[in-house]
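Chemist: Sharing a model prediction with you, sequence too.
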Amino acid sequence: MQKNENIVITGAAGFIGSYLVGYLNSLGYENLILVDDFSAEKKVHNYTGKKYLHKVHREQFFEWCEHHPGSVQYVFHLGARTDTTEMDYNVHKKWNVDYSKQIWELCTANNIPLVYASSAATYGNGEHGYKDDNDIVSQLHPLNPYGKSKNDFDIWVMEQKHMPPFWAGVKFFNVYGPNEYHKGRMASVIFHAYHQIKKNGSVKLFRSHNPNYKDGEQMRDFVYVKDVASMCIWLMQNQPKSGLYNVGSGKARSFKDLATAIFTTLNLEPNIEFIDTPEDIRDKYQYFTEADMSKIMKAGYNQPFTSLEEGVRDYVTNYLEHEAYF
């Protein structure tokens, strides 16, 4: 990836996409083409002050490419409908399947390397583990329409005979960090817990409805957005074997650990209350996720992963306390 080559980032006004834009800027990459629906006022701060060549509305992107042949050298396709509470599959299908197919075909036809966002939501309850194995994709059972749409695209990818010169489907686990301020209910637990603690001096976590887990000991692979950007860029720069790659920390931590890390950062005694998990997500709730990170590490990725405590400290101290953006 050369500094004078043009890089497309879809979802560039969103959480991970805008962070990736800032991260690329920090490495000296400014030939960026930002693709998104830029009409949402709440996302404006995510790309204000960033350095880029063009801003293209997602509905006009393919037409723009026709009028600018040869203008794109790399694509990070991070744009998606990410609302896990949206139960209408067709809403997810439009952006997570059909639009992604168009991106794939564009990259294939023009010989453009592609990194696209899949999701750990594809793993469902983890009956088949959390291993980024291309061969088990058709056996996975996601728990909601969002996860199904992401897995349906992965399945479609596996069936393709024609493909980009390099592709990686990155399975994001529980990502947290700056630039997620606009996400509302879908923002990370860390974001919501911080605001609860600042307002009430306490935090509410979901009670366990599974006898195998005590309250607050449900576990997730929480991954700091800085590590996510680092892995995405590494994949594009190094282009190991094409395929699916987990993007997590490789270490499951409990929600209790997470809350305690926030209290510690704020120099407060932990004060945790438990509430029932909302019924609309209760039967689709994951109690444990942990990324198997061996594939990307065997491919040569050797950067240390940010611990939950380090990530929370950085996020709270340098961003949430000042409502700062990256």
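Modeler: That came in fine, so what should we check first?
Chemist: make it CA atoms for all contacts and neighbour counts henceforth
Modeler: Fine.
Chemist: dump the residue contacts of G311.
Modeler: Going by Cα atoms under 8 Å, 6 or more residues apart in numbering, G311 touches G177, Y224.
Chemist: if you set the cut-off to 6 Å instead, what comes out?
Modeler: By Cα atoms under 6 Å, 6 or more residues apart in numbering, G311 lies in contact with Y224.
Chemist: tell me which residues in the helix or strand containing it are buried?
Modeler: In the assignment (DSSP states H and E), G311 maps to helix 308-318. Buried residues in helix 308-318, counted by 16 or more other Cα atoms under 10 Å: L308, E309, G311, V312, R313, D314, Y315, V316.
Chemist: and these as CSV, adding distance to R282?
Modeler: Below are those laid out as CSV (distance: Cα to Cα, whole Å):
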residue, distance to R282
L308, 25
E309, 28
G311, 28
V312, 26
R313, 30
D314, 31
Y315, 28
V316, 29
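Chemist: follow-up on the earlier one: quick one: the helix holding G311 to chain centroid distance?
Modeler: Computed by Cα atoms, centre = their mean, to the nearest Å, the separation of helix 308-318 from the middle of its chain amounts to 18 Å.
Chemist: quick one: which of the buried residues of helix 308-318 is nearest E290?
Modeler: L308 (13.3 Å; Cα to Cα).
Chemist: I'd like the distance from the residue lying closest to F255 once chain neighbours are set aside to D257, if you could.
Modeler: If the residues on either side of it in the chain are set aside, F255 comes closest to G216, at 5.4 Å by Cα to Cα, 6 or more residues apart in numbering. Remark: distance between G216 and D257 (Cα to Cα, to the nearest Å) = 8 Å.
Chemist: let's bring in a second model and compare:
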Amino acid sequence: MGDTNFALGRLDRASTFYVAGHRGLVGSAIWRNLENEGFKNLVGRLSSELDLKDREAVFAFFAETKPRYVVLAAAKVGGILANSKFPVDFLSDNLRIQVNVLDAARVHGVERLLFLGSSCIYPKFAEQPIREDSLLTGHLEPTNDAYAIAKIAGIMQIQAVRRQYGLPWISAMPTNLYGPGDNFSPEGSHVLPALIRRYDDAAKNGSDSVTNWGSGSPRREFLHVDDMAAACLHLMENYDGPSQVNVGTGSDVTIKELASMVADAVGFKGNIEWDANRPDGTPRKLLDVSKLAKAGWSSSIGLEEGIRTTVDWYRANLESIRH
């Protein structure tokens, strides 16, 4: 194992900090949080300025900027439809992004790095709540297995760097995220932004009822992206271990409860109906967050409050958001 003198603790607010994917839902929240925490030298590049799939360009960027800290939040992401139709893209693009950034970060002496994955890395039928040690114990969900395998490879590379070079690099796996900067498009959005758009439209149009897919009985966990950003910095300053860390709230709600919260937040007064002929998906998906709690962090933004502020953001940015 390589020798290092890097001690855990408070990150130097004056050092160069590169946020890969700084315009995405997670990356933009991390950027906001770092600014609020007093970091003075944040670096980000649009994909049009730096293609992370281009190995030569990535190495040149690291040689030029020499970041001391890195959060790797850049990824090719999409919903079930996109993952099912383009598995090669999700596997190849994400592997290249990860390998290029992680290799360049190691060569150019990045002290602390956090790699962001997704809860889809876990087996489809993992015991609930899902613990970190359930990784690689069963079959993946077939609709996004290519993306999941890429993210698992990222975790493995972090662990390999720790073993071979002794660097205190870490991985974090968030649950379902939502908040400012989310994707509200009808085809590409996840359940919470989709509900916000649907109910806001219904409220504006004076609709009598809204019909949602499925029975409303599946349970899901939701974490505000600003909480996720705060957790990332906390882990970089307080956690040093080979295992990925689940980041969530440790509690979940039914989709039916979620729909009611969204209806209240947008002021929709009509009926909420359910089409039970439509698929429900996995009955429950909840992360065990005891490792995160042991590291000294827990979420602070309640779901109802988070939905209200996200609705406000959605309405204020209706002209410019992804839809």
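Modeler: Structure received. From a predicted model like this one, the values you see are computed outputs, not experimental measurements.
Chemist: So between G216 and D257 of the first structure, which is more surrounded?
Modeler: Of the pair G216 of the first structure and D257, G216 is the one with more neighbours under other Cα atoms under 10 Å, namely 20 against 14.
Chemist: residue in the first structure matching I97 of the second structure?
Modeler: In the first structure, the residue matched to I97 of the second structure (TM-score structural alignment) is Y99.
Chemist: going on from the helix or strand that match falls within, what's the next piece of helix or strand?
Modeler: Assessed by DSSP H and E, Y99 of the first structure sits inside helix 99-109. Next along the chain after helix 99-109 of the first structure, taking DSSP H and E as the criterion, comes strand 114-117.
Chemist: Map G22 of the first structure across to the second structure for me.
Modeler: Match for G22 of the first structure (TM-score structural alignment): R32.
Chemist: Helices of the stretch 101-250 of the first structure, start to end?
Modeler: Per DSSP state H, counting those that start in this stretch, the stretch 101-250 of the first structure carries helices over the ranges 145-159, 189-200, 225-238.
Chemist: Take those and lay them out in a markdown table including distance to P304 of the first structure.
Modeler: Putting the helices of the stretch 101-250 of the first structure into a markdown table (distance: least, Cα to Cα, whole Å) gives the following:
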| stretch | distance to P304 of the first structure |
| --- | --- |
| helix 145-159 | 28 |
| helix 189-200 | 21 |
| helix 225-238 | 9 |
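Chemist: Of all these, which one comes closest to L114 of the first structure?
Modeler: Among the helices of the stretch 101-250 of the first structure, helix 225-238 sits nearest to L114 of the first structure (Cα to Cα), with 7.6 Å.
Chemist: isn't G270 of the second structure right up against S209?
Modeler: Yes: G270 of the second structure is in contact with S209 according to Cα atoms under 6 Å; the separation is 4.9 Å.
Chemist: hang on, the earlier thing: could you check the angle the helix holding G311 of the first structure makes with helix 189-200?
Modeler: Helix 308-318 of the first structure and helix 189-200 are oriented at 50 degrees to each other (axes from the mean of the first three to the mean of the last three Cα atoms, to 10 degrees).
Chemist: what angle separates helix 308-318 of the first structure from helix 225-238?
Modeler: Going by the same axes, to 10 degrees, helix 308-318 of the first structure makes 110 degrees with helix 225-238.
Chemist: ok so, going back, what helix or strand is the match of G22 of the first structure on?
Modeler: Applying DSSP H and E, one finds R32 of the second structure within helix 25-36.
Chemist: Which residues does that helix contact?
Modeler: G21, H22, A73, G181, D182, D226, A229.
Chemist: and the residues you listed, which are buried?
Modeler: G21, H22, A73, G181, D182, D226, A229.
Chemist: any idea what the last one aligns with in the first structure?
Modeler: The reference is to A229 of the second structure. Match for A229 of the second structure (TM-score structural alignment): A229.
Chemist: What's the match for F62 of the second structure in the first structure?
Modeler: Using TM-score structural alignment, F62 of the second structure sits opposite C65 in the first structure.
Chemist: Compare the helix or strand encompassing its match with the second structure and give me the mean distance after superposition.
Modeler: Applying DSSP H and E as the criterion places C65 of the first structure in helix 61-67. Mean deviation of helix 61-67 of the first structure relative to the second structure after superposition (mean Cα distance after the TM-score superposition for the first structure): 2.3 Å.
Chemist: What is whichever helix or strand comes after that helix packed up against?
Modeler: With elements assigned by DSSP H and E, the helix or strand that comes after helix 61-67 of the first structure is strand 74-77. Packing contacts for strand 74-77 of the first structure, counted by 3 or more Cα pairs under 6 Å, 6 or more residues apart in numbering; DSSP states H and E, involve strand 7-10, strand 114-117.
Chemist: of all these, which lies closest to L106 of the first structure?
Modeler: Closest among those, using Cα to Cα: strand 114-117, at 9.9 Å.
Chemist: Buried residues, the closest one. List them.
Modeler: L114, V115, Y116, A117.
Chemist: Relative to the whole chain's centre, how far out is stretch 26-35 of the first structure?
Modeler: The answer for stretch 26-35 of the first structure is 19 Å, by Cα atoms, centre = their mean.
Chemist: thinking again about what came up before, which strands and helices sit next to the helix holding C65 of the first structure?
Modeler: Short answer (3+ Cα pairs under 6 Å, 6+ apart): helix 61-67 of the first structure packs on no helix or strand.
Chemist: buried ones in that helix?
Modeler: By 16+ other Cα under 10 Å, the buried positions in helix 61-67 of the first structure come out as F61.
Chemist: okay, which residue is most central for the first structure?
Modeler: Most central in the first structure under Cα atoms, centre = their mean is F172, positioned 4.6 Å from the mean C-alpha point.
Chemist: Please report how far that residue lies from P164 of the first structure.
Modeler: From F172 of the first structure to P164 of the first structure the distance is 21 Å (Cα to Cα).
Chemist: Go through the helices of the stretch 101-250 of the first structure and pick out the most buried.
Modeler: Compared across those, helix 145-159 shows the largest average neighbour count, a mean of 21 (mean count of other Cα atoms under 10 Å).
Chemist: Nearest approach to K241 of the first structure belongs to which of the helices and strands packed on strand 74-77 of the first structure?
Modeler: strand 114-117 (12.3 Å).
Chemist: what's the average distance of the closest one to the second structure?
Modeler: Looks like 0.9 Å for strand 114-117 of the first structure (mean Cα distance after the TM-score superposition for the first structure).
Chemist: Contacts for that strand next, please.
Modeler: With Cα under 6 Å, 6+ apart, strand 114-117 of the first structure has contacts from V75, F76, H77, L78, W167, A168, G169, V170.
Chemist: Show me how to select, in ChimeraX, the buried members of those residues.
Modeler: Listed next is the ChimeraX selection for buried residues among the contacts of strand 114-117 of the first structure, using 16+ other Cα under 10 Å:
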select :75,76,77,78,167,168,169,170
